[in-house]
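Predicted model follows, preceded by the sequence.
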Amino acid sequence: MTNLVVNIKPKTLHQVLLVSRSLIAVLCTVLYTISAATIAHEGHIDKDAQLACTEKALRESCEYVKETGDKTAKLYSGYCQKISHNKLCVRNQPIKTIVLEPLDR
């Protein structure tokens, strides 16, 4: 671990307080940035993406469809990957829009 040396010679108690507040603000900013980056990778798990890989091996191709309404759906294509202890389909291709047609009876 690197030691941070600050060469500051304050003349008054007011200057000492200003410097200490600045250092605390910098430390809080760094800690917040680190924690926010960690939380960003802990989002909710899409059940459809998870179901697409239940019977597949890691790094195997996968795809799943999500209905969006208005007789359309989105097709997500990618590969199975393990994220946060969950195996799920990670998209690595553009999302395709599918127009749903009624079934002929």
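That came through, no problem.

C-alpha only now, for contacts and for neighbours.
Noted.

And for S22, the neighbour number?
Other residues near S22 come to 12 when the count uses other Cα atoms under 10 Å.

Name the next helix or strand following the lengthiest helix in the chain along the chain.
The longest helix of the chain (DSSP state H) is helix 13-40. Remark: after helix 13-40, the chain's next helix or strand is helix 47-51, criterion DSSP states H and E.

Check which helices and strands that following helix sits against.
strand 61-69, strand 86-91 (3 or more Cα pairs under 8 Å, 6 or more residues apart in numbering; DSSP states H and E).

tilt between the longest one and strand 86-91?
Relative orientation of strand 61-69 with respect to strand 86-91: 80 degrees, computed using axes from the mean of the first three to the mean of the last three Cα atoms, to 10 degrees.

Alongside the first one, take a look at this:
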Amino acid sequence: MKNWLFLGVAIASEVVATSSMKASAGFTKFWPSVVVILGYVIAFYFLSLTLKVIPVGIAYATWAGLGIVLISVAGWLVFGQKLDFASIIGMALIIAGVVVINVFSKVSVH
């Protein structure tokens, strides 16, 4: 179970880092740039811990899928970016895919 927690930390750190990349304005603002670097270091460290147990395909599919959705939500909430109906449906399908992989796949660690 702790490996899924590690993956959650990795995903959350990546979302914070990517959101801060927008705020860093091309690495021209100091503190958001520091958050980007630290966020990615933390994200990759916890992803590496996750990969000791969870297969790389499952971990990366979960990381990428949830990261896309969470970054889109962060862009909407924090930066006022618009989400149209098609993007919401697409993100729902991504979440459905992550659930199918993690719940029904025989290669996933349950």
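Cool, got the structure. For clarity, every value in this text was computed on a predicted model and none was experimentally measured.

Could you quantify their similarity as a TM-score?
Once superposed, chain against chain, the TM-score is 0.21 (TM-score structural alignment, normalised by the length of structure 1); 39 aligned residues with a Cα RMSD of 4.4 Å.

Let me know which of the helices and strands packed on helix 47-51 of structure 1 is tucked in deepest.
For these, average neighbour numbers computed from mean count of other Cα atoms under 10 Å are highest in strand 86-91, which has a mean of 22.

Can you list the helices and strands that that one packs against?
For strand 86-91 of structure 1, where contacts count as 3+ Cα pairs under 8 Å, 6+ apart, the packed elements are helix 47-51, strand 72-83.

ok, then the element right after it?
In N-to-C order, the element after strand 86-91 of structure 1 by DSSP H and E is strand 96-99.

List the buried residues in that next one.
Within strand 96-99 of structure 1, no residue is scored as buried using 16 or more other Cα atoms under 10 Å.

One more: stretch 13-25 of structure 2?
S13, E14, V15, V16, A17, T18, S19, S20, M21, A23, S24.

if we can go back for a sec, turn the helices and strands packed on helix 47-51 of structure 1 into JSON lines, columns for distance to A25 of structure 1.
Shown next, in JSON lines, are the helices and strands packed on helix 47-51 of structure 1 (distance: least, Cα to Cα, whole Å):
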{"stretch": "strand 61-69", "distance to A25 of structure 1": "44"}
{"stretch": "strand 86-91", "distance to A25 of structure 1": "36"}
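
Go ahead and flag the most central residue of structure 2.
G67 (2.5 Å; Cα atoms, centre = their mean).

From V16 of structure 2, how far off is that residue?
10 Å (Cα to Cα, to the nearest Å).

With V69 of structure 2 instead?
13 Å.

before we move on, what about K22 of structure 2?
K22 of structure 2 is 10 Å from V16 of structure 2, by Cα to Cα.

repeat for I88 of structure 2
21 Å.

N102 of structure 2 now?
From N102 of structure 2 to V16 of structure 2 the distance is 24 Å (Cα to Cα).

Repeat that for L38 of structure 2.
Distance of L38 of structure 2 to V16 of structure 2, given as Cα to Cα: 10 Å.

and what of G75 of structure 2?
11 Å.

could you point out which element follows the host helix or strand of E14 of structure 2?
Assessed by DSSP H and E, E14 of structure 2 sits inside helix 2-23. Once the chain leaves helix 2-23 of structure 2, the next helix or strand it forms, by DSSP H and E, is helix 30-50.
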